[in-house]
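Enquirer: Fold the following.
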Amino acid sequence: MGRISDLDSEGEIDASSARSEQTTPLEESTGPLGCPENEPSETTTPTTYIVPSPQPTECSDYAGHGTPTISLPAALSMSMIRDGSREDNELFHHYISNVSVMMTPIDDDHNPWKSTYPCLAVHDVTSASSRSLAHGILAQSAFHLSNLDLPNHASYRRSAMRHFGIALRQLRRGLAGQTENFSCTLAAMLTITLAEHVFHGQSKGLSHHLQGSVQYVARYLGQKPWATSYEAWVITQSFVLHTLMSQIVGDTVTDTASTATTLHDVLEDVTTDPRFAYTLGSTPRLMKALYQARLLEEQLAARESFWDAKPNLSEDELLQASKILAALNTPLDAEVELYMSRQRPMETPAQQRKFIVSNLTLFNSAVAIYLLRVVLRYPPSVVAEQVSQTLSAALALLEMNRVAVSIWPIFIAAAEAYTDEAQALAERVLSLSTSLGATNRAVIHRVVKQIWSERQATAAQRRCEGGDVLVDWRQVLKNMDVEILLL
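Expert: I've put the predicted structure just below:
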């Protein structure tokens, strides 16, 4: 598969994908359907990885709390892609009606995969980055259909590979241009990454895709387009979440000084909006706590040589850990109310509240597990209660017939399940999660089982309880030669 970080390599795209680019009807599209004409103009110069500095941009005013500048009409039709083939429009319709719904546990009017991403994809068909985004969306949709138990799944897979190849080629052209839209280009990068590493389930190359988006965003640290338009903010939010979650799970993004600076600077900007992380069903406070835990882990890892030994914390490090725990012990009431204020009254208030509380509990408990088990290296027995809380909240959400539950908390909790009861609960949650058509979740299930197997073997060897055994699941991932994007 092609890589975002070395898109100048023609050899990364197979010949069939290159040929199909010349004939797909989407390439001949002449105008958008379904999106307003007054989308704010962004004229930032995109970057390849040997590029001039970005040029000044003109964007709509955005104070972080305003109304989105673009949205889809209430009535979605299958003719969103003008002059697109019937297959293209069917895939686009499937993406909006089904795939976008499973991209976030909070599927409401603010779901960017139902509004911002598809609107950007069809708004300017003369833009290579818009075409890349459109084909990335069609690839996601086709990969999703190919993962379902359908008679023509092989046909969908071929279609997905074709659209994926075109998306890569168009992205490379966009990066080489001088007038491409920051939002479209970054959205295309993230969509391609999701298509390959969530829906296709391809493990290899994740770090290259993520590093490419980091390098791209780093070019705009001076301009900060994410502070001036809604679509740039919501897509940059996705970038921050992609990067942060990937660093925490598998170190798939090399922790260079440049990466750390880029993530820190952008995260500081986007988390000022109280809506940050809503697409994960989380909150700015919980994600900041997770980020601070990650920074503490890096600080400890720089001097600790034995992974399975508890670190000796300095006074400053003890203070950092205490502040994170204090943040996690803060009542969720205010954040629940903020979520409630953004919901359409489609269910009873009690049902909506239960759904929101379960999502926030899921993340709150999972961040605690990460801090105590991974950063401070307490054994699994210390976080048994949080493991049960996290998995129980996930099961409650899945049994509410919700089609999406964030997978990162599920993985963090399932990895530390060591009793028969906890593992049975994790199996139930993972089995329900893997039925949604996202291939990465089946990979996660295999990884969790390997972690359990290694813990059991070590406990038997040491003649101790499984709750006393620390398993470095990052090392398990490396041994299995797996990179996973837990989104």
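
Enquirer: CA only for contacts and neighbour counts going forward, please
Expert: OK.

Enquirer: mind listing what Ala309 touches?
Expert: Arg377 (Cα atoms under 8 Å, 6 or more residues apart in numbering).

Enquirer: again, but for Ala417
Expert: Applying Cα under 8 Å, 6+ apart to Ala417 gives the contacts 380, 384, 387, 423, 426, 452.

Enquirer: So it, which state does it fall into?
Expert: Three-state assignment for Ala417 (DSSP: H, G, I helix; E, B strand; the rest coil): coil.

Enquirer: Next one: it relative to Asp265, how far apart?
Expert: As judged by Cα to Cα, to the nearest Å, Ala417 and Asp265 stand 35 Å apart.

Enquirer: try Gln202
Expert: Applying Cα to Cα, the value for Gln202 to Asp265 is 30 Å.

Enquirer: Buried residues in the helix or strand containing Tyr156, which are they?
Expert: Secondary structure from DSSP states H and E places Tyr156 in helix 153-176. Neighbour-count burial for helix 153-176 flags 153, 156-176 (criterion: 16 or more other Cα atoms under 10 Å).

Enquirer: go on, stretch 242-260?
Expert: By neighbour count on 16+ other Cα under 10 Å, the buried set for stretch 242-260 is 242-250, 252-253, 259.

Enquirer: And for stretch 263-283?
Expert: Those would be 263, 266-267, 269-271, 274-283, for stretch 263-283 by 16+ other Cα under 10 Å.

Enquirer: To check against the first, give me the structure of this:
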Amino acid sequence: MSLRKRGGDATPEFAMDFIEIDRLVKPPQSPEERRLLHHFVTATSSTMVPVDGLHNPWKSIYPLIASRSATSPGVRSLHHALLAQSAYHLINLLGKDAACPEKTRAGYHYGRALRELRRNLRTSTVYEESLAALLAIPLAEHVFRGDADGWHVHYAAAIEFVCQHAPSRPWTKSIEAWTVSQSFALEYLILQTSKGCPSSSSRIPTSMHNVLDELLDKPSFGYTHGGTGHIFRMIYQIRCLEEDMYQEHPQGFTGVMNAAMQTKLSAIIRQLEMPIEDQVDIYVRHQETYGIEISRHMRTSIHLHIELFTVGVELYLLSTVLRCPPCSVHEKVDKVLAATADYVDLQQRGSFSIWPVFMAATQAYTPEAQSLATYCLQSADDTGAANRRDVHRLVRQVWFGRQRLAETLRCDPGGLFIDWREAMKGLGLNVLLL
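Expert: A predicted model of the protein is given here:
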């Protein structure tokens, strides 16, 4: 891996030559760990990005960091977190009754990952090792195991850790540091969208604004979620707009915006009009810097995923933030769900980013749209990530609440806004939309 200078800073060039997995990952000590790590690299990691390949950091960078040193608690924590992800993934694929031995292994490795992380945070400040472990642990517990509560504690620690290191800009030092920093920023932005704005604690802190502003400026940002930096800048700006709206209307948005907010909204809408094909070109150029040849099939997959993600961002703005009723966005809902179904059929698997599909599915109110949403969500269920079941459950709760309210009011359900965040609270869930 090489670094090149840009404006006096060392920035990862993204020209790393990815070598064979068997050479990249040092074999663990026990045959059982070797088996779990092999499953993680060859199967689990493939479900964690929409467009798979050796460019997938969960297939390359994270195992590379996890193989560095047996004496580092940060490395050991990450190593056990990846094994826990693998074991939970196997449980979900094989069925809980058939996978009882994997339950014990998953619990053991998850517990070891936590213990090593605590030791690491007390004794070590190696940035990429520590942050990688901080990110891998909640994915094991709250995505693959599917425990829908408690993830905010893990991410609060990650936020504090990144902000402490931010003055030294560690993401400019190596490809590994850049990769885990990008993962953190991506996940942070998605998690923020699950929050309402009830208090100052849910606002993006100033220190995080500085981190996000720099990371989002990189053309490669967002690729691991099947998106682009442009898409995630829109999510960031919409979330900031929502925070401003709450400050102006703490009792709830009334539909009235001051001049400053109208200017921000107009700028967001203009940026959302960027052609899909232009975004695909950005994504493809980034892939090609790795020496990856983009086939026609792969380009079609990329186009579909960027399309569903871009329109999903529009739905986040219109339906979650501006609270437009489903009947006003039904064409966008149909567009996301149709692109998702085509993507699943083309890829023959449901490893798409769940966030934009969730944004569309919650607004489906006709039998046809709900049937298509169900097909997409069931495809996601089959990937072996247990939290997909809670996502599906939450979507159905939104549908049920809208239909019940429509029957009470004797009106068309398409005209009724249902706050999916409130529905999530009503179910006692705190779903991690990753």
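
Enquirer: follow-up on the earlier one: read off where the helix holding Tyr156 of the first structure ends up in the second structure.
Expert: Aligned by TM-score structural alignment, helix 153-176 of the first structure falls on residues 99-122 of the second structure.

Enquirer: got the contact list for the matching stretch?
Expert: So stretch 99-122 of the second structure is contacted by 72-74, 76-81, 83-88, 90-91, 130, 133-134, 137, 140-141 (Cα under 8 Å, 6+ apart).

Enquirer: Check stretch 6-22 of the second structure too.
Expert: By Cα under 8 Å, 6+ apart, stretch 6-22 of the second structure touches 1-5, 41, 54-55, 59-60, 171-175, 178, 289-291.

Enquirer: Wait, His79 of the second structure touches Ala70, no?
Expert: No - the criterion here is Cα atoms under 8 Å, and His79 of the second structure misses it with Ala70 at 9.6 Å.

Enquirer: Out of the two, name the residue with the larger neighbour count.
Expert: His79 (29 against 12; other Cα atoms under 10 Å).

Enquirer: Make sure the more buried one is indeed in a helix.
Expert: Yes - membership of His79 of the second structure in a helix is supported by three-state DSSP.

Enquirer: From Asn56 of the second structure, how far out is it?
Expert: Counting by Cα to Cα, the gap from His79 of the second structure to Asn56 of the second structure is 17 Å.

Enquirer: Repeat that for Ala136 of the second structure.
Expert: Taking Cα to Cα as the measure, Ala136 of the second structure falls 15 Å from Asn56 of the second structure.

Enquirer: Closest to Leu485 of the first structure out of the contacts of Ala417 of the first structure?
Expert: Set against Leu485 of the first structure, the nearest of the contacts of Ala417 of the first structure by Cα to Cα is Ala426 (19.0 Å).

Enquirer: OK, contacts around the closest one?
Expert: Neighbouring residues of Ala426 of the first structure by Cα under 8 Å, 6+ apart: 391, 410, 414, 417.

Enquirer: For it, what is the corresponding residue in the second structure?
Expert: By TM-score structural alignment, Ala426 of the first structure lines up with Ala373 in the second structure.

Enquirer: once aligned to the first structure, how far is the helix or strand containing its match on average?
Expert: Assigned by DSSP H and E, Ala373 of the second structure belongs to helix 367-381. Helix 367-381 of the second structure, aligned to the first structure and superposed, deviates on average by 0.7 Å (mean Cα distance after the TM-score superposition for the first structure).

Enquirer: next structured bit after that helix?
Expert: helix 387-409.

Enquirer: For that next one, buried residues please.
Expert: For helix 387-409 of the second structure, the neighbour count (16+ other Cα under 10 Å) marks 387-399, 401-403, 405-406 as buried.

Enquirer: again with stretch 106-121 of the first structure
Expert: Neighbour-count burial for stretch 106-121 of the first structure [16+ other Cα under 10 Å]: 106-107, 110-121.

Enquirer: Provide the aligned range in the second structure for that stretch.
Expert: Taking TM-score structural alignment as the measure, the second structure aligns residues 51-66 with stretch 106-121 of the first structure.

Enquirer: Tell me how many other residues crowd the counterpart of Glu385 of the first structure in the second structure.
Expert: By TM-score structural alignment, Glu385 of the first structure lines up with Glu331 in the second structure. Neighbours of Glu331 of the second structure under the rule other Cα under 10 Å: 10.

Enquirer: tilt between the helix or strand hosting Glu331 of the second structure and helix 367-381?
Expert: Element membership for Glu331 of the second structure, per DSSP H and E: helix 330-347. Counting by axes from the mean of the first three to the mean of the last three Cα atoms, to 10 degrees, helix 330-347 of the second structure lies at 40 degrees to helix 367-381.

Enquirer: What is the distance between helix 330-347 of the second structure and the centre of its chain?
Expert: Chain-centre distance of helix 330-347 of the second structure: 19 Å, with Cα atoms, centre = their mean, to the nearest Å.

Enquirer: After that helix, heading C-terminal, what element do we hit next?
Expert: Next helix or strand after helix 330-347 of the second structure toward the C-terminus (DSSP H and E): helix 354-361.

Enquirer: okay, that next one sits on what stretch of the first structure?
Expert: Per TM-score structural alignment, the counterpart of helix 354-361 of the second structure in the first structure is residues 407-414.

Enquirer: With the second structure overlaid, report how far the matching stretch is off on average.
Expert: Mean for stretch 407-414 of the first structure is 0.5 Å (mean Cα distance after the TM-score superposition for the first structure).

Enquirer: Give me the buried positions along stretch 288-296 of the first structure.
Expert: Buried residues in stretch 288-296 of the first structure, counting neighbours by 16+ other Cα under 10 Å, are found at 288-296.

Enquirer: Mean distance between it and the second structure after superposition?
Expert: Averaged out, stretch 288-296 of the first structure is 0.8 Å away (mean Cα distance after the TM-score superposition for the first structure).

Enquirer: ok, Ile354 of the second structure - how many residues close by?
Expert: By the criterion of other Cα under 10 Å, Ile354 of the second structure has 21 neighbours.
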